[in-house]
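Visitor: Please work out how this folds:
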Amino acid sequence: MDAIKQDEELLAYSIYWIIKNGIQKGTDSASRINWNLVNHEEVKQMREQNELNLQVIKVYSAPLGNDQHIIVFAKDEKSAKGHIYKELNRLPNKLFDISSKVEKSFWFPDQQKTKSLRQLKEETLVFPATAMIFEKG
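Guide: Prediction:
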């Protein structure tokens, strides 16, 4: 469950594969898992077929010009681009998947606190959604 909550899709499927193939039980300690036994090709296929029916929300960034960038939460690139078009009335020239930066934090002066992209995503109810527009530099 922790792997799914933390959007660790590959880890979730690897654990699922281990349990499905009887190598370990779901009640076994994670510290006892021998990751060398995982068939990564089968895990890749299960992930592509979305056997766990995961709805992974990714984090995308697009430059807007003048050192400004928009960060969007969306399930895929197409959805992110569509959201940016709807919000700004233009398609982004470039779009980057920055999901690996989900722990990056930003200062929010209006709230007088720092929040990570993960925290922002957890507070978001409907996707796709704009996380923020920020100035880089």
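
Visitor: From here on, just use CA atoms for contacts and neighbour counts.
Guide: OK.

Visitor: can you give me the helices in this structure?
Guide: With DSSP state H as the criterion, the chain has helices at 2-5, 9-20, 40-49, 77-88, 117-123.

Visitor: would CSV of the ones you listed with distance to Asp97 be doable?
Guide: Formatted as CSV, the helices of the chain follow (distance: least, C-alpha to C-alpha, whole Å):
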stretch, distance to Asp97
helix 2-5, 19
helix 9-20, 15
helix 40-49, 18
helix 77-88, 8
helix 117-123, 13
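
Visitor: Next, the structure of the following sequence, for comparison with the previous one:
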Amino acid sequence: MLEQTIKEQLADAIDYDAPLLAHAIYFALQEGIVQLDDPASSLPKNLDYDIVTKWRDENVLQLCTIKLFIIPMGQNRHALYLAKKEDDARAKHFKIYGQLAQRILDATHKMDVSLYCEATGRYRMIRELKRQTLVFPCYLGEVGR
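Guide: I've put the predicted structure just below:
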């Protein structure tokens, strides 16, 4: 099997929401340290991560614009939403439940968690659901009980 190229690794970093890696590759490309057709192993580990982290925090590549928000509803119940901003998830929650969200948690780091769907009888990763969703904010459902 052939080793992945820098171009393929960058595409994977974008597809799988790995913003630090994507920005590190972008930095290395901008600095001429690597080329798109180079093997992925040629990406050095000793990049200037102060700049890479700054770029990631500024979201230079505009990645991960859709986040996972969780709204606790009491009695161990939580509503899950995919949205660009907290306010979008909050408004969707009000529309569905008729309640103002007292708290809202950014759980974007949990995109690789699987949820069981009773309607389909299948487990689906939140990241997979996000890729298949066309309109945001999106209500994913309720967990707990």
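
Visitor: which one of the helices of structure 1 lies closest to Thr130 of structure 1?
Guide: Thr130 of structure 1 lies closest, by C-alpha to C-alpha, to one member of the helices of structure 1: helix 77-88, at 8.0 Å.

Visitor: So which bit of structure 2 is that closest one matched to?
Guide: With TM-score structural alignment applied, helix 77-88 of structure 1 matches the range 86-97 in structure 2.

Visitor: which ones are touching the residue lying closest to Arg90 of structure 1 once chain neighbours are set aside?
Guide: Distance criterion C-alpha to C-alpha, 6 or more residues apart in numbering; nearest residue to Arg90 of structure 1, sequence neighbours excluded, is Ile84 at 7.0 Å. If you count contacts by C-alpha atoms under 8 Å, 6 or more residues apart in numbering, Ile84 of structure 1 has them with Val72, Arg90, Leu91, Pro92.

Visitor: Kindly recompute the last result at 10 Å.
Guide: The neighbourhood of Ile84 of structure 1, defined by C-alpha atoms under 10 Å, 6 or more residues apart in numbering, consists of Ala62, Ile70, Ile71, Val72, Arg90, Leu91, Pro92, Pro128, Ala129, Thr130.

Visitor: Show me the residues you listed that map onto strands.
Guide: The members of the contacts of Ile84 of structure 1 that map onto strands under DSSP state E are Ala62, Ile70, Ile71, Val72, Ala129, Thr130.

Visitor: I'd say the fifth one and Lys81 touch.
Guide: No - taking C-alpha atoms under 10 Å as the contact criterion, Ala129 of structure 1 and Lys81 are not neighbours in contact, 11.1 Å apart.
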